[in-house]
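*Asks:* Requesting a structural model of the entry that follows:
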Amino acid sequence: MVFYNRILKCFVLIDLKIGELKHQDLGQMQMYVNYYDREMRLEDENKTIGIVLCQIKSDLVVEYTLPENNEQIFASKYKTILPSREDLIQLISESR
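*Replies:* Modelled structure (predicted):
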């Protein structure tokens, strides 16, 4: 999915993956980010951000696939069910 964030003035690319995150998924996102930065981004816009959401995230895969100075691609785990009302209330009370 491709979005444009007006406040950040940049493209935001989101890729939803079913199952475990693979290094190919991050490489594919890097290719998309590079394309948008080189072909779509205007001079006054900020660099494209890539987000990969997956069911199972391996921190080791993320660490070794992305460059150390990476500030454009992010990988995160998602859940296929919503939290219960009680879980949300507890989370809110813990954050205060």
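*Asks:* When you work out contacts or count neighbours from here on, use the C-alpha atoms and nothing else.
*Replies:* Will do.
*Asks:* I'd like to know which elements the helix or strand where residue 24 lies is packed against.
*Replies:* With secondary structure defined by DSSP states H and E, residue 24 is part of helix 23-35. Judged by 3 or more Cα pairs under 8 Å, 6 or more residues apart in numbering; DSSP states H and E, helix 23-35 is in contact with strand 10-20, strand 49-56, helix 59-65, strand 73-77.
*Asks:* Can you check what angle separates it from strand 10-20?
*Replies:* 170 degrees (axes from the mean of the first three to the mean of the last three Cα atoms, to 10 degrees).
*Asks:* just how off-centre is helix 23-35 within its chain?
*Replies:* Computed by Cα atoms, centre = their mean, to the nearest Å, the chain-centroid distance of helix 23-35 equals 11 Å.
*Asks:* do the same with stretch 37-52
*Replies:* With Cα atoms, centre = their mean, you get 14 Å for stretch 37-52.
*Asks:* how about it: buried residues?
*Replies:* 37, 41, 47, 48, 49, 50, 51, 52 (16 or more other Cα atoms under 10 Å).
*Asks:* one more to line up against the first:
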Amino acid sequence: MGERDLADIDERVVEQQIIHNVKNFIMTFGKDFTFVGNQYHLEVFEVEQYPDLLFFNRELNCLVCVELKKGGFKPSYLGQLTAYLRILDDTVKKPHENPTIGIILCKDFNKDFVEYVIQDYHKPMGVARYTTTAEMPEQFQRVLPNIEELRKVLSNQPTDK
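*Replies:* Have a look, this model is predicted:
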């Protein structure tokens, strides 16, 4: 089995833990989140795509697409997420809703590198390390749980919320 296959399996394990604990996971995001689905089926031009997690945020009035990545950030993740956002905005988003927000949740990344390569992407996207940091835009800070809350959800521990 190749390195990519192992990474996919590890990402699916994290995803399944989140799905198993979806209520707690959503509560770490905040009360205005609704779970739409995991491995959400999208299809355009006979090409199928499957974003890891899809939520709707009532406060922001938009879909929130979350891609889980086990390892460090790779620029190719931005291209993948951009494709998902385009398809979601064209085929799923309602006319009265705001554009879909995309979040890449990965184990690690170089902030300067991410800021450098994300400059040419014009869709609302963010990259996070399984944590909320003061460096992120405020709308993303409200969206992402902090690392301790996420660890509790993934380990089946009760959260304080």
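*Asks:* TM between them?
*Replies:* Once superposed, chain against chain, the TM-score is 0.72 (TM-score structural alignment, normalised by the length of structure 1); 82 aligned residues with a Cα RMSD of 2.2 Å.
*Asks:* quick revisit: which residues are in contact with the helix holding residue 24 of structure 1?
*Replies:* 13, 15, 48-52, 61-62, 65-66, 72-73, 75 (Cα atoms under 8 Å, 6 or more residues apart in numbering).
*Asks:* who's sitting farthest from the centroid in structure 1?
*Replies:* Computed with Cα atoms, centre = their mean, the residue of structure 1 farthest from its C-alpha average is residue 86, at 27.7 Å.
*Asks:* So that residue belongs to a helix, correct?
*Replies:* Yes - assessed with DSSP: H, G, I helix; E, B strand; the rest coil, residue 86 of structure 1 lies in a helix.
*Asks:* Now check structure 1 for the residue matching residue 87 of structure 2.
*Replies:* Residue correspondence to structure 1 (TM-score structural alignment): residue 87 of structure 2 is matched to residue 35.
*Asks:* re the thing from before, what comes up buried for the helix holding residue 24 of structure 1?
*Replies:* Buried residues in helix 23-35 of structure 1 (16+ other Cα under 10 Å): 23, 25, 26, 29, 30, 32, 33, 34.
*Asks:* and which of the residues you listed is nearest residue 82 of structure 1?
*Replies:* When the buried residues of helix 23-35 of structure 1 are ranked by distance to residue 82 of structure 1 (Cα to Cα), residue 25 comes first, at 24.8 Å.
*Asks:* Wait, residue 62 of structure 1 touches residue 75, no?
*Replies:* Yes - using Cα atoms under 8 Å, residue 62 of structure 1 makes contact with residue 75 at a distance of 7.1 Å.
*Asks:* What's residue 2 of structure 1 aligned with over in structure 2?
*Replies:* Per TM-score structural alignment, residue 2 of structure 1 is aligned with residue 54.
*Asks:* Pull the number of nearby residues for that match.
*Replies:* By the criterion of other Cα atoms under 10 Å, residue 54 of structure 2 has 21 neighbours.
*Asks:* Please tell me how far residue 70 of structure 1 sits from residue 50 of structure 1.
*Replies:* For residue 70 of structure 1, the distance to residue 50 of structure 1 equals 11 Å [Cα to Cα, to the nearest Å].
*Asks:* Same question for residue 66 of structure 1.
*Replies:* Note on residue 66 of structure 1: its distance to residue 50 of structure 1, by Cα to Cα, is 12 Å.
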